[in-house]
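Colleague: Sequence below, structure please.
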Amino acid sequence: MLSRALRCAPWRSSPRRLLSAKAAAARRTPLFDLHTEFGGRMVEFAGHQLPVQYAAGGIVAEHKHARESAGLFDVSHMQQLRVCGVNRDSLVSFLTVADVAALAPGQACLSLFLNGQGRIMDDLIVSRCREPHFYLVTNAGCAEKIQAHLDHWAGVFQARALDVRLEYMDAALMALQGPRAAEVLAKGVIDFKLADLAFMHGRYATVFGVQDCRITRCGYTGMDGFEISVPPQGAMTVARALLDGPLVKPIGLGARDSLRLEAGLCLYGNDIDETRTPVEAGLMWTVSKRRRQEAQQRGSEAFLGGEQLAVASATKPEVRRVGLLGLEGPPARHGAAVFAENDGDEPIGVVTSGCMSPSLNQPVAMGYLRRANSAVGTPVRFEIRGKRYRGVVAKMPFLPATYYTGGLR
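Modeller: So this is what the prediction gives:
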C-alpha cells in the first residue's frame, strides 16, 4: 500500500541511504537510470524499484509543479496487455463491468474486475483500439492475481472453441500530467493533432521519433494529461525529450499519492479491495444502465459477479466511501478510526487514505463510514496517536477536475 510505504520508507531517516535489500532485489523499470540521474530516492513498490521523490525539491514541490505546469511519472510497474481474437469483445465484457458494446474505436473507460461475490478484484483502464484488439492497463500490486484470473478465463473461452488471445506487453508506461502537458507532448507527435484527442481516448503514434507508442488522454491526478506506452528501448528517448526544459519535472510516488487523493481517486489495496463492492465504494458509475439491466436479467452470465452486484445495488449499503477534511491536528492516515462528533466509544468508520493536501494546506482523507453518518457536512473526529481531532465529511474531489473537454469523439 502506497500510504504505508510513504510512512515507512527508508529515505525518511537519511536521504542518501542505500536501497534496502528488498528494494535492491526488485525489478528495474526502463527508466531506472533516469531516476538515479535525477537523484530519485528509491523504494520497493509492487515488486519494482521506483522513486518516492527526487533530490531537487521534495514531495510538496513536485506536487505543486505538477499542478501548476506538468509532471512526468514512471508507471511502468503497471501491467499492460492486449486482448485479441474474434471473440475478444465477449471475454472483456464477461470479465469486466465495462459496457464494451458502447465503446467506440479509440475510446477508453475506467472499469472493474469483480470476483464471484461481486466484490472488487482490481480497477483497470479498458481501451477499444482502432486495431483489432483491446488494450488493458491493470494495477501492479494485483498483477499476479489478475494474470492468473485472465489466463484461467481465456482458457475456458478457448475450450469452448472461442477465439481469444492474451498478449502481455513488455513496455514502459509513463504519465505526463498537468496544465502544460499537451503543450509539451505536442512537440513530439506529428501523426495527429493532440487537440483532436478527447479525454479517455487513445491511439498509436510515433513520439519523439519512437515508433509504436500508444497515447491515451487520461491520468491519475484529476488534470489533463496522458499515459504513454513506449517500447522499452525507446523509453529513455521519450522521457528525456519530455524533460528537456523547465515545464516538466519528474514526479515520484509521494506526490502521485497526494495528487490522486486530492482528485478523490482510489488506490487499490487502500480504498478498494476484495472486501468492498462497487456500491460501497461509490463506483457504480462505472457500470452503465445497460450493464445493470443485464446483471438483473442474466446475473453472472452477463458478467462475472453480476448476480451478486445486482443484489447489492438493490439495497442501500451499510457503509459508504466518503471524503473527509481535517479541521485541526495532523492528517488522519490509513487505518485511523473515525468517531461521531459526540466522541462515542464505537467507531463509525475508518480512514483508508490520508495526507496533508499541498494544494489546500489542509488534511484530506477518504474512508468508509456508516451510511447514517456519511452525509456531506457531518462532523466527525479522527483518532490519531491516542488523541481525537475534529473533521467533517466532505465532497470529493477536493479540487475541481480539469480534464480536457475538447477533441473529436
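
Colleague: from here on, contacts and neighbour counts on C-alpha atoms
Modeller: Fine.

Colleague: Could you verify that residue 156 is part of a helix?
Modeller: Yes: using DSSP: H, G, I helix; E, B strand; the rest coil, the assignment for residue 156 is a helix.

Colleague: For it, the count of nearby residues, please.
Modeller: Neighbours of residue 156 under the rule other Cα atoms under 10 Å: 14.

Colleague: Would you check how far apart it and residue 149 are?
Modeller: Distance, residue 156 to residue 149, using Cα to Cα, to the nearest Å: 11 Å.

Colleague: Between those two, which contacts overlap?
Modeller: Shared contacts of residue 156 and residue 149 (Cα atoms under 8 Å, 6 or more residues apart in numbering): none.

Colleague: if I read this right, residue 125 contacts residue 138, doesn't it?
Modeller: Yes: counting by Cα atoms under 8 Å, residue 125 touches residue 138, with 6.8 Å between them.

Colleague: Next, the structure of the following sequence, for comparison with the previous one:
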Amino acid sequence: MGPAERRARLADRHRLAAGHRAASAEAVAESLVALHGTDPATVYLSVAARLRTPGTADTERALYEDRSLVRLLAMRRTMFVVAESSAPVVDAGAARAIAADERKKLLKYLAEGGGWDAAWLAEVEAAALAALAQRGEATAAELGAAEPRLRAQVVVARGKPYEATQNVASRILRVLAAEGRITRRRPAGGWTSSQYRWAVGTPLPGPPAAEARTELVRRWLAAYGPGTEADLKWWTGWTLTAVRGALAASGAQPVPLDEGAGYVLPGDDSPTPAGEPWAALLPALDPTPMGWAQRDWYLPEAGPLRACLFDRTGNIGPTVWWNGEVVGGWAQRADGTVAHRLFADRGTEAAAAVAAEAARLGGWLGDVRVTPRFRTPLERELSA
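Modeller: As a prediction, this is how the structure comes out:
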C-alpha cells in the first residue's frame, strides 16, 4: 500500500475534499478521532477547514452550548477535543492513566515546592470545588480569591538559568480537569484565548482500560490506517506492549508499507476510487499531519523546505495540501491576508485551488488574527 493510496484516503476520511466536507463540528471530530487542542485556535481552524460552511459558530455551539465536544488531556499528555460519543473511550483508554500520573507529579511538586502534602491538597481541592458549585462558573483568579491557598507560589528549577516562580492554581486545576472533576467553559476572551472559565464536572463512565484501548485503535485505524506500530505508539503514547495487545484484539490486518509492516481494519485494503482533486490549508498541529510518527509519504523531501515547516521541538506549523501531499505552508499577516508559499509546482489547477482556499480562509477569519502558539520559520517569514 503505497503513498498514492494513503494520500487518496485523506480526501474522504479526513474530510478534506470539498465533496466530503462535514455539516457539523461533531462530524469532523468523529472522523478524525480527536482534534489537537493545545493551541485553542487549532480546534476552530481544523474544524473550519473541513466544514461545508466554514466559521466558528458551529464549534462554539458544540463546545459551550450543546457540550457535544469534550476537552480531555489524553494521548501523549496532550490536550484534545473529542466528540461526546468518543469521550468515554478516549478517557478510559488514555486519559485516566495520564490523570493518575499527573496527580503523582502534582503531589511531588507541592511537597518539594512548599512542603504541602496530600491532606493539604485535598482541603484546597474541596474548597475550590465548593466555590465553583456556589458560583456556577469562575476563572482561576476568582477561585484564588475564594480560596487563598490557590494563590500560593513555588519556585521551580531553583538555581538554574530557567528558575521560575509559579502559582499552584494552574497545576491543581489542571489535575482536577484531567480527572473530570472540573471542566472548561467559554474562554475569558475570544475563541483564540486559553484563559478559560471553570465549572464543576462529572467524571466520565467508560469501559475497562484494555477494552477502551482496543476500541481506540479501531477508530484510529478507520481514520488513519494504514499505520505502523511505531505510528500508533507515538500517537497514543502507550508502551509497545499495549499497542501490540490492542492491535491483536482489534483484529487489525497487516499490509506492506514502504517503511515496513502496517495495519488496517479487517477488509480495509481495497484501493480508494479516484476522486476530485482537492486543496486544503491546515493549521499548526492539525490532526492530519500529526496523525503519524513516520511522515515521509506526505511531506516534501528532506531538506531546508521541509525543515521550515517545523519548530525547534518538532511541532508542525500551518501547511498547504494538494491531493494528500504537503506542498507548502501559510500564515496570516497583520492586515488579515492569508499568505502562502508553494514548495513544488503541481500545475495551474493546484495553484488556483490553493489560492481559492486561502481566500476562503481569509474570508471567514475576517478581523480575527491568529498566531500559532508554536511558531515555525516559514510561518514567521510569511506573516512578516
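
Colleague: After superposing, what score do the chains get?
Modeller: Taking TM-score structural alignment, normalised by the length of structure 2 as the basis, the two superposed chains have a TM-score of 0.26; 177 aligned residues with a Cα RMSD of 7.4 Å.

Colleague: higher neighbour count, residue 125 and residue 138 of structure 1?
Modeller: Applying other Cα under 10 Å to residue 125 of structure 1 and residue 138 shows that residue 138 carries more neighbours, namely 22 against 18.

Colleague: tell me the contacts of the more buried one?
Modeller: Taking Cα under 8 Å, 6+ apart as the criterion, residue 138 of structure 1 is in contact with 78, 79, 80, 122, 123, 124, 125.

Colleague: okay if I get those residues as a markdown table plus secondary structure?
Modeller: Below are the contacts of residue 138 of structure 1 laid out as a markdown table (three-state DSSP):
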| residue | secondary structure |
| --- | --- |
| 78 | coil |
| 79 | strand |
| 80 | strand |
| 122 | strand |
| 123 | strand |
| 124 | strand |
| 125 | strand |
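
Colleague: Drop the exposed ones from those residues and show what's left.
Modeller: Among those, those buried by neighbour count (16 or more other Cα atoms under 10 Å) are 78, 79, 80, 122, 123, 124, 125.

Colleague: which residues of the stretch 151-300 of structure 2 fall in helices?
Modeller: For the stretch 151-300 of structure 2, the helices defined by DSSP state H, counting those that start in this stretch occupy 168-178, 209-224, 229-236, 240-250.

Colleague: so which of those helices gets nearest residue 133 of structure 2?
Modeller: Each of those has some distance to residue 133 of structure 2 by Cα to Cα; the shortest is helix 168-178, at 14.1 Å.

Colleague: which other helices and strands contact that closest one?
Modeller: Packing partners of helix 168-178 of structure 2 (3 or more Cα pairs under 8 Å, 6 or more residues apart in numbering; DSSP states H and E): helix 96-114, helix 140-146, strand 182-187.

Colleague: Deepest-packed of the ones you listed, please.
Modeller: Greatest average neighbour count among these goes to strand 182-187 (a mean of 20), per mean count of other Cα atoms under 10 Å.

Colleague: what packs against it?
Modeller: Other elements packing on strand 182-187 of structure 2 under the criterion 3+ Cα pairs under 8 Å, 6+ apart are helix 168-178, strand 196-200.

Colleague: closest one to residue 25 of structure 2 among the ones you listed?
Modeller: strand 196-200 (20.1 Å).

Colleague: one step back: the helices and strands packed on helix 168-178 of structure 2: which one's closest to residue 70 of structure 2?
Modeller: Closest to residue 70 of structure 2 of those is strand 182-187 (Cα to Cα; 8.9 Å).

Colleague: I'd like to check the angle between that closest one and strand 196-200, please.
Modeller: Comparing the axes of strand 182-187 of structure 2 and strand 196-200 via axes from the mean of the first three to the mean of the last three Cα atoms, to 10 degrees yields an angle of 140 degrees.

Colleague: tilt between strand 182-187 of structure 2 and helix 168-178?
Modeller: Angle of strand 182-187 of structure 2 versus helix 168-178, following the same axes, to 10 degrees, is 110 degrees.

Colleague: In three-state terms, label the residue lying closest to residue 281 of structure 2 once chain neighbours are set aside for me.
Modeller: Nearest non-adjacent residue to residue 281 of structure 2, counting by Cα to Cα, 6 or more residues apart in numbering: residue 320, 4.7 Å away. With three-state DSSP as the basis, residue 320 of structure 2 sits in strand.

Colleague: Thanks again, I'm all set now.
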